[in-house]
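> just need the structure, nothing else, for what follows:
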Amino acid sequence: MSLKRETLREQWHLLLLAISFFSRIPVELKVDVTENMLNQASRYFAVVGVLIGACSALAFYLSASILPIELALLIAMFSSVLLTGAFHEDGWADVWDGFGGGWTVENKLNIMKDSRLGTYGAAALFFILMIKYQALLALIQQNITHTALLNESMLSESLSMLSILVLGHGLSRVLATSLITDMPYVSEDATSKVKPLAQSLSSNSYLILLSTGGLVIAFTLSFSIAWKLVAILLLTRWCLKRWFTKQLGGYTGDCLGAAQQLSEVVIYLVLLSLT
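I've put the predicted structure just below:
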């Protein structure tokens, strides 16, 4: 019984560590963080995504009760950016600045660690946020039509948005984190402003990560849509892996952030095209 309690306590600490790294949600860690803990905490990255998605959906529900749907969606998106500190959006912009402006791996890494935002990064950030907004808005409008036809309540519509946002935030972090398993980490110097939380993923951690993604899919999608989404996400992962390998020979923390942003948008576009 004592061993079981100790194991649960360790897992709780790993979850808190994952939340503290990938969000601005205040948590209290009463243990010394080790490199091994950092690697093991990667198993809960998708759980953090589910939490962010749920909070974003709550912001949408509260806002939509008093504001137009378009503004409620912007508030929901803004709440997710606040909760994460724009961590993944920063990675997306840095990747485009580095890959677009650098000629060698060293040049690209130097540009990516620069805190200033360049033209490539600004343009990429604008378009990814606009595509995300338009895709979510179209999904909301589909849900509104469905709700009106079935005489369902606003709560039913918000529950649909909960499923969409939990799926998008949770599953995109599964894809991004999975890149750690079969890609080398590209070392950056000590002045780099962004480093990945984990540089390795154990078999148990990978299984927990994939299981979380599987549960999210099982609770939000029908099988006819789920297998198509998974197939497209596997293709997206393959493309991202080839892109990062060609540009850097591996991945950095910025690459994982970029992978999360792109795969989140892919999820919304796939849902839009299949529903």
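> contacts and neighbour counts: CA atoms only from here.
Noted.
> quick one: the helices in the stretch 51-200 of the chain?
69-84, 87-101, 105-112, 119-149, 154-178 (DSSP state H, counting those that start in this stretch).
> which secondary structure elements does the longest one contact?
On a contact count with 3 or more C-alpha pairs under 8 Å, 6 or more residues apart in numbering; DSSP states H and E, helix 119-149 meets helix 69-84, helix 87-101, helix 154-178, helix 253-274.
> among those, which comes closest to residue 57?
For those, proximity to residue 57 was assessed by C-alpha to C-alpha; helix 154-178 is nearest, at 5.0 Å.
> other SSEs contacting the closest one?
Contacts defined by 3+ C-alpha pairs under 8 Å, 6+ apart place helix 154-178 against helix 45-64, helix 119-149, helix 203-220, helix 253-274.
> 6 Å instead?
helix 45-64, helix 253-274 (3 or more C-alpha pairs under 6 Å, 6 or more residues apart in numbering; DSSP states H and E).
> ok, which of these comes nearest residue 86?
When those are compared by C-alpha to C-alpha, helix 253-274 sits nearest residue 86, at 9.7 Å.
> now the helices and strands packed on helix 119-149 as JSON lines including mean neighbour count?
Putting the helices and strands packed on helix 119-149 into JSON lines (neighbours: other C-alpha atoms under 10 Å) gives the following:
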{"stretch": "helix 69-84", "mean neighbour count": "19"}
{"stretch": "helix 87-101", "mean neighbour count": "24"}
{"stretch": "helix 154-178", "mean neighbour count": "23"}
{"stretch": "helix 253-274", "mean neighbour count": "22"}
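> need the helices and strands packed on helix 154-178 in JSON lines with distance to residue 109, can you?
Output for these, formatted as JSON lines (distance: least, C-alpha to C-alpha, whole Å):
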{"stretch": "helix 45-64", "distance to residue 109": "25"}
{"stretch": "helix 253-274", "distance to residue 109": "10"}
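> nearest to residue 229, of these?
Nearest of those (C-alpha to C-alpha): helix 253-274, 6.5 Å.
> now show me the structure for the sequence below, then we'll compare the two:
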Amino acid sequence: MRWWAPPLLALQFLTRIPVPITARLSAAEAREGLIRAVGWFPLVGALVGCVTAVVAVAAGSMWPAIVAVPIALIVEARMTGAFHEDAVADFYDAFGGGYTTDDVLRIMKDSRVGSYGALGLLLAVGLRMGLTVVLLGGEAWYATAAIVAAACFGRLIAVALMAIVRPVGSGLGKDVTGRVGGATLMLAIATAAPGVAAFLLLEPLRLIVVVAVALMFLGWFRALLLRRIGGSTGDCLGFAAYAGQLILLLAATAGR
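Predicted coordinates:
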């Protein structure tokens, strides 16, 4: 396996940024590289967060925060293909409208968005927008650190969920997530360090609270997934990533 393959495949998987060099990989290398790429997801999240933060702060210097934040989220959605937002909508539709395991899995595969998905996505994005508006109302450096840390931490939560809940279904997604274990999680924690470092230095106690709340969320979410569908899917992972992002943003804005 070429050393550069996992991080670049992680970038290619989580964003729409062209990575033409990955075309040099054979099918077997690409498959194995994608499995190893999971550990690099938090670092890619930090990159996405950097872009969002820079756009938000720059736009905030010209327009009110209520205008600047949607501009930043539009740029981010274009960069990521609204990857996690799509998962949030599918998750709410499936778990809100499905009664049996088969119902939940069937609805998650349906590309149409129902009332549960529309409302859930609206509330999730609206909450994130509101929290980011609050951040932009304060110091630019603090807002940047929190936005980057949240994007990084959300992807780390998704990797943690892969490590503690087996996948359901079939295909490449199951092959990738089914091989995530302790070593991959440790790599993900290491690659998350640059993204959360600034926030850790600024607000160590808040980050401790974030980790504690995230662990409680993971315990609750794992029990829910095992009870309802017997495992996890890509949409569940995307929902977990968005939830992790919101947890950190809520902590960063509390009392500000």
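> now the helices and strands packed on helix 119-149 of the first structure as a markdown table including distance to residue 119 of the first structure?
Below are those laid out as a markdown table (distance: least, C-alpha to C-alpha, whole Å):
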| stretch | distance to residue 119 of the first structure |
| --- | --- |
| helix 69-84 | 21 |
| helix 87-101 | 7 |
| helix 154-178 | 25 |
| helix 253-274 | 16 |
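> select, out of those, the one closest to residue 36 of the first structure.
That would be helix 154-178 among those, by C-alpha to C-alpha, at 16.1 Å.
> picking up where we left off before, ok, which of the helices of the stretch 51-200 of the first structure comes nearest residue 63 of the first structure?
Closest of the helices of the stretch 51-200 of the first structure to residue 63 of the first structure is helix 69-84, at 4.9 Å (criterion: C-alpha to C-alpha).
> show me what that closest one is packed against.
helix 45-64.
> counterpart of the helix it packs on in the second structure, which residues?
Aligning helix 45-64 of the first structure against the second structure (TM-score structural alignment) gives residues 41-60.
> over to stretch 114-128 of the first structure?
Taking TM-score structural alignment, stretch 114-128 of the first structure hits residues 110-124 over in the second structure.
> in the matching stretch, what counts as buried?
Buried residues in stretch 110-124 of the second structure, counted by 16 or more other C-alpha atoms under 10 Å: 113-114, 116-117, 120-121, 124.
> closest one of the residues you listed to residue 172 of the second structure?
Checking those one by one against residue 172 of the second structure (C-alpha to C-alpha), the nearest turns out to be residue 113, at 24.0 Å.
> mind telling me what residue 182 of the first structure corresponds to in the second structure?
Matched to the second structure by TM-score structural alignment, residue 182 of the first structure sits across from residue 164.
> could you report the separation of that match from residue 221 of the second structure?
11 Å (C-alpha to C-alpha, to the nearest Å).
> kindly report the same for residue 64 of the second structure.
36 Å.
> more crowded one of these two?
Applying other C-alpha atoms under 10 Å to residue 64 of the second structure and residue 221 shows that residue 221 carries more neighbours, namely 17 against 13.
> need the counterpart of that one in the first structure.
Matched by TM-score structural alignment, residue 221 of the second structure corresponds to residue 240 in the first structure.
> and its match, how far is that from residue 139 of the first structure?
Counting by C-alpha to C-alpha, the gap from residue 240 of the first structure to residue 139 of the first structure is 25 Å.
> repeat that for residue 39 of the first structure.
36 Å.
> quote the end-to-end distance of stretch 106-118 of the second structure.
Terminal residues of stretch 106-118 of the second structure lie 17 Å apart, using C-alpha to C-alpha.
> run through who's touching that stretch.
With C-alpha atoms under 6 Å, 6 or more residues apart in numbering as the test, stretch 106-118 of the second structure has contacts from 89-90, 92-94.
> next one: stretch 56-70 of the second structure
Contacts for stretch 56-70 of the second structure (C-alpha under 6 Å, 6+ apart): 72, 133.
> redo that, cut-off 8 Å
55, 71-72, 129, 132-133, 136-137, 140, 144 (C-alpha atoms under 8 Å, 6 or more residues apart in numbering).
> stretch 138-156 of the first structure too?
Against stretch 138-156 of the first structure from outside (C-alpha under 8 Å, 6+ apart): 61, 157, 160-161, 268, 271-272.
> touching, residue 136 of the first structure and residue 266? I think so.
No: Residue 136 of the first structure is not in contact with residue 266 according to C-alpha atoms under 8 Å; the separation is 11.4 Å.
> which residue is the nearest non-sequential neighbour of residue 124 of the first structure?
With sequence-adjacent residues excluded and distances taken as C-alpha to C-alpha, 6 or more residues apart in numbering, residue 124 of the first structure is closest to residue 93, at 6.2 Å.
> what about residue 227 of the first structure, distance to residue 146 of the first structure?
Distance from residue 227 of the first structure to residue 146 of the first structure, by C-alpha to C-alpha: 23 Å.
> can I get the helices of the stretch 51-200 of the first structure in TSV including distance to residue 259 of the first structure?
Listed next are these as TSV, based on distance: least, C-alpha to C-alpha, whole Å:
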stretch	distance to residue 259 of the first structure
helix 69-84	15
helix 87-101	8
helix 105-112	15
helix 119-149	12
helix 154-178	5
